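Peer 1: Dropping the sequence and predicted coords here.
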Amino acid sequence: MTDAVSLAPPSPSRRVTVDIPTLLGVRGGGADHVEWSRIRAAQLFAGRKMALVLLAANIAAVLATGFLVRDTVPAWQIATWSALLVAVAASVGFRRLAVHHNGESQASVRDLRKTGWEGLALGLGWSCVPILFCTHAPSGTTAGLGITLTVLMTAAAFAMAPLALATLVFLGYLGAAMVIQLLIAGTTSAAFGILGFTLLLMAGCISRARALVLIRANEITLNERDETVSLLLREFEDTGADWLWETDAMRRIVRASPRFAVACGLEPGAIDGMPLLQLLAGPSWDSGEFAPELRTLAEKLRRRESFRDVSLPVTIDGQGRWWDIAASPRFGDDGEFYGFRGVISDITELRASEDRINRMARFDVLTGLPNRLMINETLVRTMGEADRWGGRYAFMMLDLDRFKAVNDTLGHPIGDRLLGRVSERLEGLMADGNLCGRLGGDEFAVIVRDATDAGAIDDLARRIIETLSQPYDIDAHTLYIGASVGIAIGPRDGRTAEMLVRSADLALYRAKDAGRGVYRSYEPELHVKAEERRILEMALRTALENGEMHLEYQPVVDARGERLVAFEALLRWTSPRFGIIAPEKFIPLAEDARLIAPIGAWALRTACEEAAKWPSDIRVAVNVSADQLQNPNFVTTVTSALANTGLSADRLELEVTESVFLTEALGATKVLERLLDMGVRLSLDDFGVGHSSLGYLSRTRFSSIKIDRSFVRDAAAGTREAVAIVHAVIALARSLDIDTTAEGVETEAEHRMAQAFGCTNVQGFYFGRPMPVEQARALAHGRWKASAAA
């Protein structure tokens, strides 16, 4: 038989499987060794309780057998057999009586297997009866012996059932002996009858053994559950934060524990009979100003339904606390309502912890302002309220101007303190109902719940810019920053939070493009431009691999001898979809989209490859962006381009603008130093039109300075300021042994001015426009003539 019975053990995650081999002790109980060891101990103890019954049955059967065969079997045989069998039965009985059990006892598989030998010993002793005593006995005696043995087998199946292995061995051995004897005697029908009877007794034995195991397993389960409940009750009694409570049908406290009374700030005797709701309401009971949570609790009590996780604010001795309440109704057998029984837990510390976590999740740690999550939640809530009442609302995005320079020059600790001061000023500008917060970095946001007055919104934006632009005194530093503001009005500029934020972001970009320090409102064409920018960016991402990029070359001429000295490589993009796209349009887009590195690397390799085909005295100049120099791998890019093309390093000139030095903390200067150590020339482009500083010239070994076209044009026209600036730049460069190049020379007058002022080189339409590579190559190999070039 291989069927099994499933038991539900104390833990719902474990199950004890009872199969026949495990029940008999032939094998262990697998992973459930703890439960089975206790069950086996219970089996042995059950056998102990029936040990005397089994011994008495054996002695009675011995006496009955001796009496039946007294006339057919010699007395000495009867006496010998009787003595041996009684000795075996007594030995088995005393072994069973030696077993002790206290509810936690355990027994091994080996202990259970030993009982099989006891059943075998008894089986051997009783199997002698049909073999020795029934052979020559008359039919009446044989029938009497058969009845005696069947009664004994029945008694054994009942008394020895807990020890299934011993019982089955005994029944099997004795039943087999009787069947064999009956077959020898020729009584086949009686043999089959005994066989069926034996099998029936064995099945009953197994059934009783299983029942015992089930009972014991249930007892173990109940005991462990009782222990768990007792432990919980003891914890309730020992802890100071959980209390059991009970009410009658009128919601009055009954049988209150002293600890519950102490927790309520009352004497133990004063709490009995007090209405539960009055107890929980505290001082607000007389005023009638109840917390909404108390009304919720009252409604649940009125409905007489179970509830849990009802959090309620209470006041104990003037101190605010939070209690969590759970309860179930009590009903009698007749359905009569008796009241409620439940538990109260003090969750004040848990609520405080949750509040701290909630604040950390919704407030910026550095400034204490609402963060992006809370700003978004507030905006969604504001939009929902405005939609119900038909109101207008505004969302502002703020970006600090020149904040990055503070971080890069003075360090992040000063930058963090500056952000804290900015947040304080911003909070001071907020009227009731408005909210300001930090989106991240140096970006802030303002939500105006009532934007009916458009003039008030503009006035707030102006005050924000003026206030944030005032100087800041931090650690002996006087810092000057500014702010740009983008404004979106809802629902006109967006009916969802995402759309409104995007509209404000587009307006902020417009404010930055307008020169910063101003505010701009969203206009529909901004979205059109943003969409055009997005489409153009998608086209730019595949322009290089599709072969849409090419270089044009503009000559750079010696100002005195009018000798061709270099070409400046200029990047051009011709899109099959959009046509020719101006560099001033797609270069900033490439920088924002992080595409300038691969495009710049391609331009560098292509220019070096072309310059290697020119005469050795002609250089090539390539523009390099700040983003490229912030990448340490740019040195490897330049080295690879020179090595693969065979161009000498002194024939490559990299042109950078002053914006490179604004990111000095990111390592741009170190990259330039490594390039200079390789022999690459360095030119400072557009000198004077940006954040010019003489420190740039002292820290970096420039080969040349390029004077911006605006100064060249104005100086040629005789503008005094421009003349002074050009004179100063050229004098400074000459003292530092740096060449100067006048850019944008388009007329003979401008050319003569550059010569007169002492410029080293000139560049502009007067000497040649940017030209295709074939024309530049021919010009490099031909004789340079200024008139022909012009």
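Peer 2: Looks like it came in fine.
Peer 1: drop to CA atoms for contacts and neighbour counts, all remaining ones
Peer 2: Fine.
Peer 1: Distance check, Pro530 against Leu536.
Peer 2: Actually, residue 530 is Ala. It isn't Pro. Ala530 sits 10 Å away from Leu536, taking Cα to Cα, to the nearest Å as the criterion.
Peer 1: the more surrounded of the two?
Peer 2: Neighbour count, other Cα atoms under 10 Å: between Ala530 and Leu536, Leu536 has more, with 18 against 13.
Peer 1: Report all helices and strands that the lengthiest helix in the chain contacts.
Peer 2: Across the chain, the longest stretch assigned as helix under DSSP state H is helix 188-238. Helix 188-238 sits against helix 33-49, helix 139-159, helix 164-184, strand 242-246, with contacts defined as 3 or more Cα pairs under 8 Å, 6 or more residues apart in numbering; DSSP states H and E.
Peer 1: then this one, side by side with the first:
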Amino acid sequence: MSKQETSQFADARIDARALLGLYDPADSADWGQIRAAQLNAASHLALFSLATNLVGAAILTLIFAPLLPLWERAAWAVLVVLVSTTVTIRRLSVRQHTSFTATLRKVRDTVIDGMALAAIWSIPPLVFAPHADEGAALGLWLILSLLMAASAFAMAALPLATILFLTIIGVAMAIALFTMTSAVLSAIALVFTVVLVVSCFERGKALVVMRANEIALSERDETVSLLLCEFEEAQSDWLWEIDTQRRVVRASPRFATSLGLDPVTINGRPLLEVLAGPTWEAGNFSAGLRQLAEKLKRRESFRELLLPVHVEGEERWWEITASPRQDEAGHFLGFRGVASDVTERRRSADKINRMARYDTLTGLPNRLLINETLAKAMAEAAKWNSRCAFMMIDLDRFKAVNDTLGHPVGDRLLSRVSERLSQLMSDNEMIGRLGGDEFAVVVRDATDSVRVEALALAIIETLSRPYEVDQHTLYIGASVGVAIGPRDGRTAEMLIRSADLALYRSKDDGGGAAHSYDPQLHVQAEERRVLEIALRSALENNQLHLNYQPVVSAQNGGLAGFEALLRWNHPEFGNISPAKFIPLAEDARLIAPIGEWVLRTACHEAAKWDSGARVAVNVSTEQLHSPNFVELVTQTLAQSGLPAERLELEVTESVFLREGTGAVKMLERLLALGIKLSLDDFGTGYSSLGYLSRTRFSTIKIDRSFVQGASQGKREAVAIIRAVVALADSLGMSTTAEGVETEEEYHMVYRLGCTKVQGYYFGRPLPVEETRELVARASAASAAA
């Protein structure tokens, strides 16, 4: 029987049809047992019912002796004896066939017995009563009432047969009383009959509920027995018992075998000594064993107490549960419990725990374990009034390795990095991987600030050495941010945030550096956050505008075009430097919508110029790798009316570092439109000549740092400018020198072969109106010439 079915019987919500034997429920197997219980219960009181019928018939025969002929009384009495005896024999014979289960038909057969007895006992009220005097009538009603009450008690296990018996006799009594005396007595007889019928039904239902609960308990006992058998077969659990002196008594063979001891010699030995094994003499007890000793001392129950047990030189893990035993008088007798070997389960749990706390690629602690270790270090520092430290490490130029050589090479490089970092750690430090190319170091004791600083510098120096991976010589570096707790943060989260800000400063300085947290960094981070929020609404609020810086011919100083430069004028913060908000826009993923606005605005403005001057627009890496960028350029040129040859898009070398994104194909599609391409800041990045040969740039722009270095007489800068000019000439490209601010610089770059010049010497970035005036003057001068 299911749990749900058992609960339904317990709540006495039983289908009345099934109880009466009119319906066979779906759970016929369980109801078969219940029907057998009904029949057996009735058979136990069959003799009592027979005696009631015989005694009642004898008394009525004597009462009606003066009133009825002998043959009538004798004939009726014989019928009572025959029918009641037959019914009793039938009910007693049921025991042989329904000891466990019974069919619905056997229950329904009892209805015939009930109706037969009811027919015989209906004769006295209907036939004998009209001849009775007052005393005989009273005796008749008393005998019938007792017979009905006895039947309702004795035969309630068969409610349908008994209810029919009671109903037929009750109706017969009511009819007799109605015809002989009054309707009131007749009604009383009917009420009496209804009460007995309801009582019979409720008693029958109670018997069914009791039997159903017995079945459920039996099945539960069988289930428990099966489970115990499984435990015995699996040899995973065993029983143990100790006396008041904590000595083992009646040790089970499996308990002794699991300890590697003789079952005979283990009895009488202290339980703690048996479990401690070789550690007993040394007194080096585990925490679990100490806890067990405390529980036994206090005579407290305990569950699933975990402790290590040494068995034949191997450490096993046991889980013990026990409770104290007492006699009937409440005297303590000892403990009885169960133990199980959970070594494999604990090993699995340890493995899962390690997987959850260690990085699968490098084997180093992951973010979770790093946070836990840092929290413990912070707690120890607060407890002893000392200091701890947290370092965040970010690899420089690692992304270039991933993009150019692929992630498998990048993963192997990360493994080499983790090996080098691990070699730098002592017992005082823990190195872990936060994710990607970010690592972290927890310094448990950072009272020696010089040592912490030396470790940060050693990390940078060690990670900057070349790596040999898959026949590639790789050069990366590292940037480090350091925060000291609790000075730079009183919680682990605050300290991590401080180290992150320090790392951000190291990256801003170009990488390859270590910086400690400074409160000013938090101010800068807050300023950055405020600026990012303001930048998100700058386009909508018309706070952005373009200035145009002239680009002139190095040969004659004639106007060749303009470079569109983005400016931001905030009503509260004033003019904000592009060096501040452009990187912010890239990090916040705002560069694409801002770049689109710049492109559209510059093209519409250049279309109004009365000259053939070009307009150069800077394009970010994110824009160029957008699949819709060519469509955007085409649409902008069509809407503005600007000829494609007058638009020059400036890109940097970083656009080629993302392999598989189709940068070269995108540039080819742009060139097919007639647009000019310019390579900006050549020489400051990776300076690969491969993409120069694959992409038809029209111009290479020389960074202002080389122009300034050459003007200061630095030979390296001069050599670089000459090399770039020679390279551009050989590839049919022009060169533009940026940042020319003096006449001397202008003459120098001209002598070195640069074809175009851009800088403050020829003009600062101009607002729209001044740009238009300059274009008009240049057009007039060209026309006059």
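Peer 2: Perfect, thanks for sending it. Worth saying up front: this structure is predicted, and the values here are computed from it rather than measured.
Peer 1: rewinding a little: for the helices and strands packed on helix 188-238 of structure 1, please prepare JSON lines with the additional fields mean neighbour count and distance to Asp111 of structure 1.
Peer 2: Shown next, in JSON lines, are those (neighbours: other Cα atoms under 10 Å; distance: least, Cα to Cα, whole Å):
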{"stretch": "helix 33-49", "mean neighbour count": "22", "distance to Asp111 of structure 1": "8"}
{"stretch": "helix 139-159", "mean neighbour count": "19", "distance to Asp111 of structure 1": "19"}
{"stretch": "helix 164-184", "mean neighbour count": "23", "distance to Asp111 of structure 1": "11"}
{"stretch": "strand 242-246", "mean neighbour count": "21", "distance to Asp111 of structure 1": "47"}
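Peer 1: For Leu68 of structure 1, which of the ones you listed is the nearest?
Peer 2: Closest approach to Leu68 of structure 1 among those (Cα to Cα): helix 139-159, 6.0 Å.
Peer 1: Run the angle between that closest one and helix 164-184 for me.
Peer 2: Counting by axes from the mean of the first three to the mean of the last three Cα atoms, to 10 degrees, helix 139-159 of structure 1 lies at 160 degrees to helix 164-184.
Peer 1: picking up where we left off before, how close does the longest helix of structure 1 sit to structure 2?
Peer 2: With mean Cα distance after the TM-score superposition for structure 1, helix 188-238 of structure 1 departs from structure 2 by a mean of 3.1 Å once superposed.
Peer 1: What of stretch 164-180 of structure 1?
Peer 2: Mean deviation for stretch 164-180 of structure 1: 1.6 Å (mean Cα distance after the TM-score superposition for structure 1).
Peer 1: Which residue in structure 1 aligns with Leu539 of structure 2?
Peer 2: The pairwise alignment with structure 1 assigns Leu539 of structure 2 to Leu544, based on TM-score structural alignment.
Peer 1: again with Ala329 of structure 2
Peer 2: Match for Ala329 of structure 2 (TM-score structural alignment): Asp334.
Peer 1: ok, back up a step: contacting residues around the match of Leu539 of structure 2?
Peer 2: Neighbouring residues of Leu544 of structure 1 by Cα atoms under 8 Å, 6 or more residues apart in numbering: Ile599.
Peer 1: got it, and the one 10 residues further on?
Peer 2: Residues counted as contacts of Gln554 of structure 1 (Cα under 8 Å, 6+ apart) are Phe567, Glu568, Ala569, Leu570, Gln763, Gly764, Gly768, Arg769, Pro770, Met771, Ala776.
Peer 1: Now, those residues that are in helices?
Peer 2: Per DSSP H, those map to helices at Ala776.
Peer 1: of the contacts of Gln554 of structure 1, closest to Pro268 of structure 1?
Peer 2: The closest of those, once distances to Pro268 of structure 1 are taken by Cα to Cα, is Leu570, at 92.1 Å.
Peer 1: so how far is Pro578 of structure 2 from the counterpart of the closest one in structure 2?
Peer 2: Residue pairing (TM-score structural alignment): Leu570 of structure 1 is matched to Leu565 of structure 2. Using Cα to Cα, Leu565 of structure 2 is found at 9 Å from Pro578 of structure 2.
Peer 1: higher neighbour count, these two?
Peer 2: Leu565 (18 against 14).
Peer 1: circling back to that earlier point, could you confirm the match of Ala329 of structure 2 falls within a helix?
Peer 2: No. Counting by DSSP: H, G, I helix; E, B strand; the rest coil, Asp334 of structure 1 is not part of a helix but coil.
Peer 1: I'd like to know how many residues surround it.
Peer 2: When neighbours are counted by other Cα under 10 Å, Asp334 of structure 1 comes out with 6.
Peer 1: need the contact list for it.
Peer 2: Contacts of Asp334 of structure 1 (Cα under 8 Å, 6+ apart): none.
Peer 1: how much space between it and Arg251 of structure 1?
Peer 2: 20 Å.
Peer 1: Quick one: residues contacting Asn353 of structure 2.
Peer 2: No contacts exist for Asn353 of structure 2 under Cα under 8 Å, 6+ apart.
Peer 1: Could you find the counterpart of it in structure 1?
Peer 2: So, by TM-score structural alignment, Asn353 of structure 2 is matched to Asn358.
Peer 1: count of residues packed around His570 of structure 2?
Peer 2: 17.
Peer 1: and what of Gly557 of structure 2?
Peer 2: 12.
Peer 1: Could you check how far it is from Ser698 of structure 2?
Peer 2: Where Ser698 of structure 2 is concerned, Gly557 of structure 2 sits at a distance of 19 Å (Cα to Cα).
Peer 1: Kindly report the same for Ala538 of structure 2.
Peer 2: 33 Å.
Peer 1: try Met355 of structure 2
Peer 2: Distance from Met355 of structure 2 to Ser698 of structure 2, by Cα to Cα: 54 Å.
Peer 1: Looking at those two, which one has more neighbours?
Peer 2: Between Met355 of structure 2 and Ser698, counted using other Cα under 10 Å, Ser698 has the larger neighbour count: 17 against 14.
Peer 1: Now which residue in structure 1 aligns to the more buried one?
Peer 2: In structure 1, Ser698 of structure 2 lands on Ser703 (TM-score structural alignment).
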